[in-house]
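Student: task: produce atomic coordinates for the following.
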Amino acid sequence: MRRFSAVAVPEAPTPAREAEARRPSQRPLKPSSVGRDVLSRVNAVAVLLVLADAVTLAAVCAHRGLGWGWSAAVVASAVTIRGAWRLYRRRLWLSWLQDLPRSAASTALAFALLSGIGLISGSDARELAAAQWAMIVFALVIEPVRWCVFAFGRWCRRKFDRCDRTIIVGAGEVGVNLAKTMLEHPQFGLRPVAFADSGPDPDRQPPLLEVVEGDLADAIVRLKAGTVVLAFSHTRDSPLVEAAITAHRLGCSTLVVPRMYELHPDGPGIERLRSYPLMRLGTAPTSRPTWWIKRAADLLLAAFALVVLSPVIGLCALAVLVESGRPLLFRQVRVGMDDRTFTLYKIRSVRQTGEDDSQSTWSVVGDSRVGPVGRFLRRTSLDELPQLWNVLRGDMCVVGPRPERPGFVREFSAIHELYWARHRVPTGLTGLAQVHGLRGDTSIADRSRYDNYYIANWSLWLDLRILLMTAGELCCRRNR
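Tutor: Next comes the predicted model:
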């Protein structure tokens, strides 16, 4: 049975190679290979909602005669809170009534915040009252405007086919019904272009839809798909996970039909396609604006640490020189994001014995080649400090899955499910697995689960937590 994520491998058909062959393609992605260009990613309805709020707020503030300071406070508080409450999100169901409670509650919260700031700062009572009245008038005016925006969005989707090209993973009854619903109701903004399944039912397949049985990534690029819907497939669940990861890597919106969807309630992150609930998966961490904040923080932290810790690195290098001579630094090929390899730098902690077997030999506790200096460097993690240079070069991040050697990546990917998925973000100096005691000769399956959990739940706050836990590990030597 062919899998939609199959990749041809011209090697001997051993069990390990067969498992490796079933992995989705992890080739580096070029900007031109992404399913949608930057302009087509912009959600027109979300942009119109932001503009409607900003223009209405500005008009109301001008009508109430507010100064620049209070006008800026009113606009900033309302737009920020309404954005935080996801009023400007991508959505399938353009329903004003469905969004009305969320809109009214966010405006009320902005009103309360503005009032609190005015009272605490001791602002003039007349100016505060004018700002409050501006917010009240905004609440009354904006809802008819939003209704018009939603109606205009539905009309454009129907009239001009302003819909995302969609691949449905799963050609069973649910997948076929979803495709029919999309075709009959274009106001939801999805236009099916293909199924992806290993064994579709031809009797239920709508006409003019292609069936993809090969590499899903190739199909997304070739068909210029912007959305992938994961429905029930004839295959087991793991290919659906692989399909979701592939869609994320290519920048597609990913929607999932939940199990027992007939009983699934609406809630945060739930879309509606007529009677079908669809869970919208979060975007890939590297595609979020906050990832640029992470990268900037990594550069500043790595540069500062290299300057401050340069005397420590020098002393460690001197100790290695005295114990076992040159070379002082150890270079090793590791696997980074999208299976790209890079040269990792460490202070050498193992005595040179002639042949270098570091690429194929797993380091274990009690290695006779590790002297007192090497054991101290490993125990304190001082041998990892030169990797700050890898962070500056862009090979790594401060926080992320730890990089591994190519040979072990191939071996672990063939044995441990979704180990390969760790490579959809850059590797790091420290990670969630490491602060939970998974260093050295410990469970690879547990490391993989922690790393994939980290990627699925990434946030700046999670990175900060891991850094604080790393500091605790280094100071208290817990989980060692």
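Student: alpha carbons only for contacts and neighbour counts from here, please
Tutor: Fine.
Student: ok, residue 223 touching residue 191?
Tutor: No. Under the contact definition of Cα atoms under 8 Å, residue 223 does not touch residue 191, with a separation of 11.7 Å.
Student: which residues are common contacts for the two?
Tutor: residue 165 (Cα atoms under 8 Å, 6 or more residues apart in numbering).
Student: pick out whichever of the two has more residues nearby.
Tutor: residue 191 (25 against 15; other Cα atoms under 10 Å).
Student: which helices and strands does the one helix or strand that one maps to pack with?
Tutor: Applying DSSP states H and E as the criterion places residue 191 in strand 190-196. In this structure, strand 190-196 packs against strand 164-169, helix 173-184, strand 210-212, with contacts taken as 3 or more Cα pairs under 8 Å, 6 or more residues apart in numbering; DSSP states H and E.
Student: any chance of the ones you listed in JSON lines, with mean neighbour count and distance to residue 119 too?
Tutor: Listed next are the helices and strands packed on strand 190-196 as JSON lines, based on neighbours: other Cα atoms under 10 Å; distance: least, Cα to Cα, whole Å:
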{"stretch": "strand 164-169", "mean neighbour count": "26", "distance to residue 119": "47"}
{"stretch": "helix 173-184", "mean neighbour count": "18", "distance to residue 119": "51"}
{"stretch": "strand 210-212", "mean neighbour count": "19", "distance to residue 119": "62"}
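Student: would you list those in JSON lines and tack on distance to residue 445?
Tutor: Converted to JSON lines, these look like this (distance: least, Cα to Cα, whole Å):
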{"stretch": "strand 164-169", "distance to residue 445": "27"}
{"stretch": "helix 173-184", "distance to residue 445": "32"}
{"stretch": "strand 210-212", "distance to residue 445": "31"}
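Student: and for comparison, fold this next one:
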Amino acid sequence: MIRKNEKFLTQIYALADFITIQLVFLLAWWLKFKSGFIPHEVPLPIGEYAIWSLVYGAIAVGIGFNITLYSPKRKKKFAEESIRIFQVHIISIFVLLSLLFFFKAVHISRTYLAIYFIGSVCFISIYRYLVKLGLKRLRKKGYNKQFILILGAGTLGRRFYANLKQHPELGFEVIGFLDDYTDQHENKYKNYKPIIGTIDELEETLQNVMIDEVIIALPLEAHLKFGKIISICEKSGVRTMIIPDFFDILPSKPHFDNFAGMPLINVRDIPLDEMSNRTLKRGFDILFSLTAILIIFPLLLIIAIAIKLTSDGPIIFKQERVGLNRRRFMMYKFRSMKNLGDKASNTEWTVENDPRRTKVGTFLRKTSLDELPQFFNVLFGHMSVVGPRPERPYFVEQFKEEVPKYMVKHHIRPGITGWAQSNGLRGDTSIEERIKHDIFYIENWTFLFDIKIIWRTVVKGFINKNAY
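Tutor: Predicted coordinates for the structure are as follows:
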């Protein structure tokens, strides 16, 4: 039944996208040729534009099916869907332009096409976002549910159940557990769903109870049963998902590779390992840092003069940090401390009311203005605008032994700001929490994620109460 509903919803989405594209066509036509807002030449008949709009709608829907835009999205974030929408329409507009060239339809207005493309992406994204919000609210109220059976009532299965309970908007309800060790688990987990049978009763359970998905949460020693379990589920038309017993060591989004004809789990798949992503991020870094330096150049001069007039020593403080691939570099800051030896600055934390700070330095650190010279580090390729904050070699050696996965942060360039810092984890805050945020950023990087972090950094301001 659920499969039929999903197929029906897929068709509804495709039809809604097609209708939205045609409505955007009418809006784009009106804006370009009838509104008077945009100067225009004598237009071709609206019928000719309408034909190409129908062609574009068919192309977009066809490409959408090919790149899984219409696959079930209950478990996915809207950010992933919005990226798919943009991909569909960027491909579709290039296909349309190719067809216009091939059929010599050179008189179609390019301004109209730009409005049409932008409008299609925006309006489809907006209506899909509103639909997603509406579905979430319905699911919270108990509608549009899917039913889950968990195989394994041990720690793994119960942990998944507890996590799922925290997300009612997903609309999943656990029917119960199947486990071969009923007596051991029932008394231990009294506040959870019941164990309704053993693993061997799976086929009977699927016949008698409405189940949409089976979650295999069995320990590694039970892996010999997986083949039979999956076969039974597929015979019953039920989806199967496996939670690996070693999931704690996997990234948030495991990536599968094929090596020597065998599927392998890539333990640390990093989007920035791809050349296209690295090129996009580096290009943005250069453009952003150059723009920032030009805009704030008068401020840089004022700060430099203030430092020079109020304390002895250099204006710029250079300190060795560990960056990409554990390579060391000199990071630049405006000097905020009295002139100190290298040993003190490289191995000691600053503390509240630190007597080593200058008066100007106290203000610079509180407002994060001392970090501005790092835009030059970005230009030189040592750093990125967004990324994990770099640390001094002395503390890297210390943290890599004490903090799990600490060294993962060095797989990408360090940043002036990052996901941890935009969430308030700056200065004297938990290193463990910062690393969790850094790893999440590394594994889930997108260009839009960088923009979000920069925006959050600007909106939340640069005042740092934890900066000493």
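Student: hang on, the earlier thing: read off where the strand holding residue 191 of structure 1 ends up in structure 2.
Tutor: Under TM-score structural alignment, strand 190-196 of structure 1 corresponds to no residues of structure 2.
Student: that strand to helix 173-184, inter-axis angle?
Tutor: For strand 190-196 of structure 1 against helix 173-184, the angle by axes from the mean of the first three to the mean of the last three Cα atoms, to 10 degrees is 150 degrees.
Student: centre of the chain versus strand 190-196 of structure 1, how much separation?
Tutor: Relative to the mean C-alpha coordinate of its chain, strand 190-196 of structure 1 is positioned 23 Å out (Cα atoms, centre = their mean, to the nearest Å).
Student: do you know which of the helices and strands packed on strand 190-196 of structure 1 lies nearest residue 310 of structure 1?
Tutor: Smallest distance to residue 310 of structure 1 across these (Cα to Cα): 51.9 Å, for strand 164-169.
Student: for that closest one, name the packing helices and strands.
Tutor: Taking 3+ Cα pairs under 8 Å, 6+ apart as the contact definition, the neighbouring helices and strands of strand 164-169 of structure 1 are helix 173-184, strand 190-196, strand 227-230.
Student: could you redo the last one with a cut-off of 10 Å?
Tutor: Packing contacts for strand 164-169 of structure 1, counted by 3 or more Cα pairs under 10 Å, 6 or more residues apart in numbering; DSSP states H and E, involve helix 173-184, strand 190-196, strand 210-212, helix 216-223, strand 227-230, helix 238-249, strand 253-256.
Student: residues contacting the alignment partner in structure 2 of residue 444 of structure 1?
Tutor: Residue mapping for residue 444 of structure 1 onto structure 2 gives residue 431, with TM-score structural alignment as the criterion. Applying Cα atoms under 10 Å, 6 or more residues apart in numbering to residue 431 of structure 2 gives the contacts 399, 402, 403, 406, 420, 425, 437.
Student: just the buried ones out of those, please.
Tutor: Of the members of those, the ones counted as buried by neighbours, 16 or more other Cα atoms under 10 Å, are 399, 406, 420, 425, 437.
Student: for residue 58 of structure 1, grab the count of nearby residues.
Tutor: Neighbouring residues of residue 58 of structure 1 were enumerated by other Cα under 10 Å; the total is 19.
Student: quick one: it and residue 132 of structure 1, what's the gap?
Tutor: Distance from residue 58 of structure 1 to residue 132 of structure 1, counting by Cα to Cα, to the nearest Å: 14 Å.
Student: just residue 147 of structure 1 next, same as before
Tutor: Per Cα to Cα, residue 147 of structure 1 is found 24 Å from residue 132 of structure 1.
Student: which of those two has more neighbours?
Tutor: residue 132 (20 against 17).
Student: any chance you could map the strands in structure 1?
Tutor: All strands of structure 1, identified by DSSP state E, fall at 164-169, 190-196, 210-212, 227-230, 253-256, 270-273, 276-280, 329-335, 341-347, 396-399, 427-430.
Student: got CSV for the ones you listed, with distance to residue 111 of structure 1 too?
Tutor: Compiled in CSV, the strands of structure 1 are given as follows (distance: least, Cα to Cα, whole Å):
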stretch, distance to residue 111 of structure 1
strand 164-169, 36
strand 190-196, 36
strand 210-212, 52
strand 227-230, 37
strand 253-256, 34
strand 270-273, 28
strand 276-280, 30
strand 329-335, 51
strand 341-347, 52
strand 396-399, 39
strand 427-430, 43
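Student: residue 115 of structure 1: which of the ones you listed is closest?
Tutor: Proximity to residue 115 of structure 1 (Cα to Cα) singles out strand 270-273 among those, at 32.9 Å.
Student: which other helices and strands contact the closest one?
Tutor: Packed against strand 270-273 of structure 1, as judged by 3+ Cα pairs under 10 Å, 6+ apart, are the following elements: helix 173-184, strand 253-256, strand 276-280.
Student: circling back to that earlier point, of all the helices and strands packed on strand 164-169 of structure 1, which one is nearest residue 157 of structure 1?
Tutor: Of all those, strand 190-196 sits nearest to residue 157 of structure 1, with 8.9 Å by Cα to Cα.
Student: which residue in structure 2 aligns with residue 51 of structure 1?
Tutor: Using TM-score structural alignment, residue 51 of structure 1 sits opposite a gap in structure 2.
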